[in-house]
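Asker: Okay, structure incoming, though there's no sequence with it:
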């Protein structure tokens, strides 16, 4: 065996070291995605992972076992480090993941360039369904110091980096939804008593003037609705609608056919189960948007607003993919609701139209989920990219 082949085999056998950098820009999407990825690389790919976070308090919100003041701690096999502005010299890992174009410390980049065996440097981009993503996925960018940085794009087609999904996720979700006692037991564990015969909806969104029209429509609908609202930014709009009184976790308000239950901010595995429990999920950003798809239930996405309406192009790109296979009435119902919600317009008419097509849209949600789950997941695609790069 040649020295080159032997070195390749040894590198393939030993555990790969990963450094994932996360700058918490807003909300919990960035840390939510990078934390899930870090856990999966450890659990499913034998990775040795350090997660560098510039706001450990945000990490502690989604990982209650974490110490918000610790400089270094191990959680679920991942070494979580506080990313301080004053950087301490650290040996770079084999693979360096720059979460969502955050800027790595200059000293760390210099250490990467000084290594005899250069690390694989990946810029993990935001999720988008836009067609240009496939053409840019995996492209290198030569840096002035001789390093190469590769652009890694998650996406909804086989020629992208795939979607973040744990290996057993769909099986676990389907088992949960098939067990009659699972949903009521989970809800009671959150302090919520299920309302018999009610449509169960979760609401996790940014502030939205369209909310009042939706709540009014739910309150007068023939079928009762139980709305589960985790503490977050949309809660202020809910408070305004119920009369302005402050709402806290554990509070319950009833208006006509609508019962509102306020939930505490919950960690990721609980949030997944909340999505699995509901008949319809209103979600936001990237992490909850993707987890709602894995729930196999109808959803409504509140995309993060960007300057000059750039987010609307991303919204339309996803809708174009998502409505494939729907009948014309169901397609129009979904498009109307999502567009009204994301343009802060009244959703009373579009929600009524959605309800008329609810059965088809529910079947479609599971079909979409299984289709996307047939593709290579993001963590596995990253590992394959690293192995091919060696």
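Answerer: Yep, it's here. These figures come from a predicted structure and were not determined experimentally. Residues are numbered from 1 along each chain as shown.
Asker: use CA for all of it now, contacts and neighbours both
Answerer: Noted.
Asker: gap between residue 38 and residue 117?
Answerer: Between residue 38 and residue 117 the distance, using C-alpha to C-alpha, to the nearest Å, works out to 23 Å.
Asker: ok, these two, which is more surrounded?
Answerer: residue 38 (24 against 9; other C-alpha atoms under 10 Å).
Asker: Where does that one fall, secondary structure wise?
Answerer: Taking DSSP states H and E as the criterion, the element that holds residue 38 is helix 29-45.
Asker: now what about the next helix or strand after that helix, what contacts it?
Answerer: Along the chain past helix 29-45, the next helix or strand (assigned with DSSP H and E) turns out to be strand 48-53. Residues lying outside strand 48-53 but in contact with it, judged by C-alpha atoms under 8 Å, 6 or more residues apart in numbering, are 15-24, 31, 34-35, 38, 41-42, 59, 77-83.
Asker: quick one: strand 48-53 to helix 29-45, angle?
Answerer: Strand 48-53 and helix 29-45 meet at an angle of 170 degrees, taking axes from the mean of the first three to the mean of the last three C-alpha atoms, to 10 degrees as the criterion.
Asker: Figure out how far strand 48-53 is from the centre of its chain.
Answerer: 18 Å (C-alpha atoms, centre = their mean, to the nearest Å).
Asker: just checking, next helix/strand downstream of it?
Answerer: Counting by DSSP H and E, the element after strand 48-53 in chain order, helix or strand, is helix 56-62.
Asker: residues of the helix or strand following that following helix that come out buried?
Answerer: Past helix 56-62, heading to the C-terminal end, the next element that is a helix or strand (DSSP H and E) is strand 72-75. By neighbour count on 16 or more other C-alpha atoms under 10 Å, the buried set for strand 72-75 is 72, 73.
Asker: neighbouring contacts of strand 72-75?
Answerer: Under the contact criterion C-alpha under 8 Å, 6+ apart, strand 72-75 has outside partners 65, 66, 67, 79, 80, 81, 82.
Asker: helices or strands next to the host helix or strand of residue 388 in the packing?
Answerer: Take DSSP H and E as the rule and residue 388 turns out to sit in helix 378-389. When contacts are defined as 3 or more C-alpha pairs under 8 Å, 6 or more residues apart in numbering; DSSP states H and E, helix 378-389 packs onto helix 29-45.
Asker: Point out the other helices and strands that the helix it packs on packs with.
Answerer: By contact count (3+ C-alpha pairs under 8 Å, 6+ apart), the secondary structure elements abutting helix 29-45 are strand 17-22, strand 48-53, helix 56-62, strand 78-82, helix 287-294, helix 378-389.
Asker: The structure to be compared is supplied as follows:
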């Protein structure tokens, strides 16, 4: 296959390739990054996705049958062999999460290097987010490929020596304005078809993997005196609480409510990314998973549990410990201990201890409330991922 030559306009063109592995996590990160690069840096972004059906769950306007379409200033391509005829060599190539750029594209760039070396695009491998110490030493390292091209490893992270964290320029301002008026959250709940929620009720969102710890928490919440609303989309979280459901998961309908005494389960509809951000801003507590929702829960400035993706030999717990260490750096020792134990118990699926740790942690504690509000500013470290990425490309 012969590919078109390099684009000739002066506007930068970046191509981001993404293989959808876990339904929403990978595409969630790349979609946010693509939108931000287009909106804040006027970059022409081409987003190549292999699974448009999964993508359409967080971008309802997307037509999974189309080879090419545009939303929010981003060109979206269905990544399959016959559609690569649309590809033209731009300024930057990004492999998201170690997916492999098609060989015919690499071959075309190798030919371009032979003719015009100065026109060869910057090739980056955007890795998963981690708080581990080794990230600083590996971020930005070049890797010479067998084809003769050079690829850089770009590693997101929480320190100034890493690739940073995805965060739109005005996000915190928008969040603060939203949270300053409680009618915003009540209006959102109404729009989502969630009835029976009053301003004084406790609202908890759940977007987790399967774990018996979730069943244990809900069982404990049933013993509490307060009214608690648990918001759960159809998906993996519900697999953990089938004993509480009145029917098969497939038979549940969006907006359905399941009354468990003082606890009400609400079946959430899928929402776009802005809607999900607002949902996190509106809840008192968020249980999240993966990478995208994990980071957005931090930006929500609300207490949360991170259900990290399970890995062999419990390596995911090492990643969890690394994050908990930096997250709790400026937190009072007793609060830090209780929050860490709660997250660890949830990730270990410990039904016995998770409820005890929940009971011990006072989420209304002023110091904890101040911490979750201050943490996003600390974590950004003066520059978000998109800003650092643009600067990295410029320096390269």
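Answerer: Everything's here; your move. Given the structure is predicted, the values throughout are model-derived calculations rather than measurements.
Asker: coming back round to it: selecting buried members of the contacts of strand 72-75 of the first structure in ChimeraX, what would you type?
Answerer: Buried members of those, identified by 16+ other C-alpha under 10 Å, are gathered into one ChimeraX selection as follows:
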select :66,67,79,80,81,82
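Asker: What lines up with residue 38 of the second structure in the first structure?
Answerer: When the two structures are superposed using TM-score structural alignment, residue 38 of the second structure falls opposite residue 42 in the first structure.
Asker: how near is its match to residue 354 of the first structure?
Answerer: Counting by C-alpha to C-alpha - residue 42 of the first structure and residue 354 of the first structure are separated by 41 Å.
Asker: try residue 60 of the first structure
Answerer: When distances are taken as C-alpha to C-alpha, residue 60 of the first structure and residue 354 of the first structure turn out to be 37 Å apart.
Asker: okay, the two: which has more neighbours?
Answerer: For the pair residue 60 of the first structure and residue 354, the greater number of neighbours falls to residue 354 (23 against 15), based on other C-alpha under 10 Å.
Asker: That one contacts residue 335, doesn't it?
Answerer: No - counting by C-alpha atoms under 8 Å, residue 335 is not a contact partner of residue 354 of the first structure; they are 9.3 Å apart.
Asker: In the first structure, what sits opposite residue 104 of the second structure in the alignment?
Answerer: Under the alignment (TM-score structural alignment), residue 104 of the second structure pairs with residue 107 of the first structure.
Asker: Can you name the secondary structure element that comes next after the helix or strand that match falls within?
Answerer: Assigned by DSSP H and E, residue 107 of the first structure belongs to helix 106-114. Note on helix 106-114 of the first structure: by DSSP H and E, the next helix or strand toward the C-terminus is strand 120-124.
Asker: For whatever helix or strand residue 316 of the first structure lives in, grab the matching residue range in the second structure.
Answerer: When elements are defined using DSSP H and E, residue 316 of the first structure is found to belong to helix 310-322. With TM-score structural alignment applied, helix 310-322 of the first structure matches the range 315-327 in the second structure.
Asker: how big's the offset between the matching stretch and the first structure?
Answerer: Relative to the first structure, and after both are superposed, stretch 315-327 of the second structure has an average distance of 0.7 Å to its aligned residues, where the measure is mean C-alpha distance after the TM-score superposition for the first structure.
Asker: Give the buried residues for that stretch.
Answerer: By neighbour count with 16+ other C-alpha under 10 Å, stretch 315-327 of the second structure contains the buried residues 316, 317, 319, 320, 321, 323, 324, 327.
Asker: Quick one: map residue 363 of the first structure onto the second structure.
Answerer: Residue 363 of the first structure maps onto residue 370 of the second structure when the alignment is built from TM-score structural alignment.
Asker: Find me the equivalent region of the helix or strand encompassing residue 153 of the second structure in the first structure.
Answerer: Secondary-structure element containing residue 153 of the second structure, defined by DSSP H and E: strand 150-154. The counterpart of strand 150-154 of the second structure in the first structure, counting by TM-score structural alignment, spans residues 148-152.
Asker: Next, the mean deviation of that stretch compared to the second structure.
Answerer: Taken over the aligned residues, the distance from stretch 148-152 of the first structure to the second structure averages 0.3 Å (mean C-alpha distance after the TM-score superposition for the first structure).
Asker: any idea how far residue 29 of the first structure is from the residue nearest the centre of the first structure?
Answerer: Note on the first structure: the residue nearest the mean C-alpha position is residue 287, at 1.1 Å, using C-alpha atoms, centre = their mean. Distance check for residue 287 of the first structure against residue 29 of the first structure: by C-alpha to C-alpha, it reads 5 Å.
Asker: just residue 6 of the first structure next, same as before
Answerer: When distance is defined by C-alpha to C-alpha, residue 6 of the first structure is 41 Å away from residue 29 of the first structure.
Asker: which of those two has more neighbours?
Answerer: Legend: neighbour count by other C-alpha under 10 Å for residue 6 of the first structure and residue 29, higher for residue 29 (17 against 11).
Asker: Look at residue 11 of the first structure and say how many residues are nearby.
Answerer: By the criterion of other C-alpha under 10 Å, residue 11 of the first structure has 13 neighbours.
Asker: And for residue 330 of the second structure?
Answerer: Burial measure for residue 330 of the second structure: 11 neighbouring residues, criterion other C-alpha under 10 Å.
Asker: Three-state assignment for it, please.
Answerer: Judged by DSSP: H, G, I helix; E, B strand; the rest coil, the three-state class of residue 330 of the second structure is coil.
Asker: could you check the distance from the residue lying closest to it once chain neighbours are set aside over to residue 315 of the second structure?
Answerer: The shortest distance from residue 330 of the second structure to any residue that is not its chain neighbour, by C-alpha to C-alpha, 6 or more residues apart in numbering, is 7.8 Å, and that residue is residue 371. Distance check for residue 371 of the second structure against residue 315 of the second structure: by C-alpha to C-alpha, it reads 27 Å.
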